[in-house]
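Here is the input, now give the coordinates:
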Amino acid sequence: MNFKLKRIVFSYIIVVAVSLAGLFQGNLYATGKQKDKSILKVDDFKHFVDYFNRMEDENLSFAIPNAEAWDWMKANIPLFECPQDNFEEIYYYRWWTYRKHIKETPKGWGITEFLVDRPYADKYNLIACAIGHHIMEGRWLHNPEYIQQYAHVWYRGNEGKPMNKLHKFSSWTPYALLQAYYVNSDKDYLVDMFPDLTADYKLWEKERRNANGLFWQNDVKDGMEEQISGGRHERNERPTINSYMFGNAEALAEIAELDGDQATSKLYAAKADTLKELIDANLWDPEDQFFETVKEKGGFAKVREQIGFIPWYFNIPTTEQSVAWKQINDNNGFSAPFGLTTAERRHPDFRSNGCCKCEWDGAIWPFATAQTLTGLANLLNDYKQDVVTDSTYFRQMELYVESQYHRGRPYVGEYLDEVTGYWLKGDQERSRYYNHSTFNDLMITGLVGLRPRADEVLEVNPLVPAGKWDWFCLDKVLYHGKMVTIVWDKTGEKYGKGKGLYLMVDGKEVARRADLGKLTGKL
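Prediction:
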């Protein structure tokens, strides 16, 4: 029996054992094969995978080939159903494509960005730029080993030391690992990683921190080359790396507290507080009412770019700064027919660098879309503001879904034209299945509204506007070691369990309300 088949068989052995015991704890994972407790039937969604498998050639195959894709998905993913077919299709497509990027390495599981080899990648064709996205998306897989071993490879895969190109790109990895802990509750793993994460943070401080306390970065090493504000060699103070380092410091403070190390927790909390003050004082342009890049030579770059929304990914801004979000509904700002542009459309240098050399001067990049929509969900959940509503979030998710097609088939690539929706590298093999963004994390935490947290409160706040969908269901979500189901049934006729929004834990209802809105229950 080969390794891949062994993994699948082992998964199902665990499923049966755990189901019989009635427990979902520690690092055990399961498909939730408790038919009497599940709302959705898993085989009702197999047709998506059958279509994906036959719609085009299998260009490259790694740990889980197309032929094993459905078995892997049954064992690992939450199920989702809604009345809008394209949302469903892209949901399952993105899990199908994520699976393509899982690789076996001598050091554990790896997750790639490109399927084809890239000359600037590290060992095993791994690239550090999208580690945060890979972890945020992969935290919903029932098997936590994929993202946990992936982090081990990056931090310990070079003879016990970090990979050589871990610092080729800035990232928010400690923050993402903490967010994964909010899902899987694996405290021991997080505490074990703490020395690696703190050593890495200190290295970033040594390499990239200016005398004023802010961090600098070249746009290319943010994975965002040829921006209007930047340059491949300019050492600018950017909203990207400074927001990442704030989020990482906050995460390290919380991890230290989990380990009972109060002194280190206070140290990193102070680092986060200082960065928050510096970001507010130095990167917020009061004239443009936006977070902007500060040039190496001094002064704002005087261009609103989508990276100015990243501070909300980490809940850095004040309520008053919510005014920046007016720009996503402005056709002269970031609003375009196929989604959110990476620079404001009114700027004279918008799309000025030409086409197809990875320019971030206006075209739509899923990497940035995912960051912005995560920030927007935080804004709608954590801030009292009247600038945008759940209708804005839903419409942008709708555009995100609509953009993920190429020549009539599901597709995710590098970047696309904001007006035509044409994928600018869509006919290049390197671009196919580009694993450089999240989508299903946005569906789970934003649209359906499961808000992960460390305690035993199950919090849900769907961002589906009233009257948009009469029903939806997210089922088989392995969360804090329990199987969670979230159901909206306006009339009660779809699922036959009564009207309203309700939450179930291991098949038992724990909370209900009559309409769409925030709902909490006890795990």
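
from here on, contacts and neighbour counts on C-alpha atoms
Will do.

all helices of the stretch 401-523 of the chain, in order?
Using DSSP state H, counting those that start in this stretch, the helices of the stretch 401-523 of the chain run over 440-442.

Provide the secondary structure category for residue 228.
Under DSSP: H, G, I helix; E, B strand; the rest coil, the three-state class of residue 228 is coil.

For it, give me its contacts.
303, 343, 349, 350, 360, 361 (CA atoms under 8 Å, 6 or more residues apart in numbering).

Which pair of those residues spans the longest distance?
303 and 360 (12.8 Å; CA to CA).

which element follows the helix or strand residue 270 falls within toward the C-terminus?
In this assignment (DSSP states H and E), residue 270 forms part of helix 262-282. In the C-terminal direction, the helix or strand that comes right after helix 262-282 (DSSP H and E) is strand 284-285.

Before we compare anything, build this one as well:
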Amino acid sequence: MTAPRPPEPEFARLLGLVPEGAGADPWYRANVPLFACADPVLERLYYYRAWVMRKHITFHADLGISLISEFDSPEQLYWAGARNTIVCASDHHINEARWLADPRPAREHLRFLLTDPGAQPRNYASALGASALGIAEVTGDVAPATALLEALIANHEGWRAGRTDYPHDNGFDPERGLYWNTGCDSSGEYNLASAQLNEPLRGIQGYKIRGGAGYRPDINADMYADLDAIARIADAAGRRDVATTYRAEADALRARAHAALWDAERGFYMHRWRRDEYADGDRHGAPSIRAGSFLWQTNALTRGVGHQPEADGRGRGRELTGLMPWYRGMAPDTEETAAAWQTLFDPEIFDAPFGPTTAERGDPWFSVQFDCRANGNAFPLQIARVLNGLARMLATHRHTGGMDAAAYRRLFMRYVALQHRDGVPYLGEFHHPFEDRWVVDRPIGSHYFHSSFIDLVITGLLGLRPGLGDDLVLNPLMEEALPFFSISGLGYHGHDIALSWDSEGARLGLRGFCVFIDGTLRHHADRPGRVTLALS
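The predicted model follows:
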């Protein structure tokens, strides 16, 4: 029995969903796993996102490599690195591209970020070690990652050394055992830390955009993932000394970050300020923000702009990036921490029809504005990471905070609805969390490649959990309410994988949940569910 595959006319119709039309057929046919499902909106968006990815992969003939861009700009952007590369969303770029049949764009882009002198791999928080490992977990070939081991080590040592030449403000604090940076450098301009600051008193232009530096959940989660991935790559390279050192550092960071950044009162990972800062309403020489305090504790010594004493309770200080520890595998598997995920569907915190919001709705500095602001707007970059983290928790943790496949699909379909404009698939930069419109939609940011989607379909909805082992591990989160889905041509560890679900058998000709490896039916069940299969 062979894997069900839509007939050629159906293949052509699906490829016709991309803006280029069927004329782009050869590239998609050769590279993109074929996906079909009972939801035409989801199906169409899948192929639109394949088009967005292809649109941002550019072959540089003089270098002989392909690189992945974030903006669609023929001119060099002043805030970008060489060849308009921006490390900010590199995790999303590589997560998407690793599923192409040709893995070279993902590998070449990562190598460029790590080895080209102008690539600026630490201008924004990232975990390039985790990206290198992520490619290997899909292809099954760890050699390209081990070849980059020294570059990965050098990159992480650069993070440890840090930079404090404004606008850069990041590094490792050996006394606290934590990393710090600004919210902007973790992809969030005008975050809740920024919103509190008084730029004139600080005396640095643009300071309010970036936010004062802090020991943040997102940068520490990124650094944990980088340390852990380097240790695992070093294991594969036979470098036991490196593996032992980096694994110990990862474990120590995980413990320190939880002890320092987990706020038991609010049940969430929070930003702690690195230094004293001026808040709106302060006087020169009398900063009200104290080093080491949580966001919800600051600007309380004065009655500055936006300060609301009655809001000093639980409704302050949470940012969506507080869920990053799950995305990066840093959060402990406990009932207490897992309860943090309930905030996603709490209307007083992050819940929104086109959300979640980037900051909690009860905070006095929460705001939805037509600008690149992470203190209220819905941000695809962060939402994709949250979805990835939720799928990871559901697959690997015993405690899930009441979250399940239905909760994942609920959040995922909000993400689907967000990625439209006038009923047509579209990506801008920031979306209004409560209304069907983009609040940041510049020409340079049209079809903005700043998030992932195909990777979320594969690893979340369909549940393929990549790893270095010789097994195929599935934890599908597609609810049975969807009558059918099918994906074929999915390359994994050198094998051809196909998955299908047909509740009645009428659409695909094969009833139930089926897993095919290299064209052979290896698993057949009445409904989608967790399963582990040997690849060989």
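
Residue 256 of structure 1 contacts residue 264, doesn't it?
Yes. If you go by CA atoms under 8 Å, residue 256 of structure 1 and residue 264 touch, sitting 6.1 Å apart.

which neighbours do residue 303 and residue 360 of structure 1 share?
Residues touching both residue 303 of structure 1 and residue 360 (CA under 8 Å, 6+ apart) are 228, 343.

Which of those two has more residues huddled nearby?
residue 360 (28 against 23; other CA atoms under 10 Å).

residues in contact with the aligned residue in structure 2 for the more buried one?
When structure 2 is aligned by TM-score structural alignment, residue 360 of structure 1 is paired with residue 374. Residue 374 of structure 2 makes contact with 188, 189, 190, 191, 192, 358, 359, according to CA under 8 Å, 6+ apart.

Structure 1: matching residues for stretch 265-272 of structure 2?
Under the criterion TM-score structural alignment, stretch 265-272 of structure 2 matches residues 287-294.

Need the contact partners of that stretch.
The contact list for stretch 287-294 of structure 1 (CA under 8 Å, 6+ apart) reads 229-230, 236-239, 282-285, 300-305, 307-309, 321, 323-324.

now with 10 Å?
With contacts defined as CA atoms under 10 Å, 6 or more residues apart in numbering, stretch 287-294 of structure 1 is touched by 216, 228-230, 235-240, 279-280, 282-285, 299-311, 317, 320-327.

Filter the residues you listed down to the buried ones.
216, 228-230, 235-240, 279-280, 282-285, 300-311, 317, 321-322, 324-325, 327 (16 or more other CA atoms under 10 Å).

Can you flag which of these belong to helices?
Among these, the members found in helices (DSSP state H) are 239, 240, 279, 280, 282.

Map the first one onto structure 2.
Just to be clear, that refers to residue 239 of structure 1. Match for residue 239 of structure 1 (TM-score structural alignment): residue 217.

Please work out how many residues are found near the counterpart of residue 479 of structure 2 in structure 1.
In structure 1, the residue paired with residue 479 of structure 2 according to TM-score structural alignment is residue 465. If you count neighbours by other CA under 10 Å, residue 465 of structure 1 ends up with 17.

ok, now residue 209 of structure 1?
Residue 209 of structure 1 sits with 16 neighbouring residues when counted by other CA under 10 Å.

Residue 329 of structure 1 now?
Using other CA under 10 Å, residue 329 of structure 1 has 16 other residues around it.

which residues touch it?
Contacts of residue 329 of structure 1 by CA under 10 Å, 6+ apart are 335, 336, 340, 387, 388, 392, 396.

now residue 51 of structure 2
Counting by CA under 10 Å, 6+ apart, residue 51 of structure 2 touches 15, 17, 18, 19, 20, 21, 24, 28, 32, 45, 447.

cutoff 6 Å now
Residue 51 of structure 2 is in contact with residue 18, counting by CA atoms under 6 Å, 6 or more residues apart in numbering.
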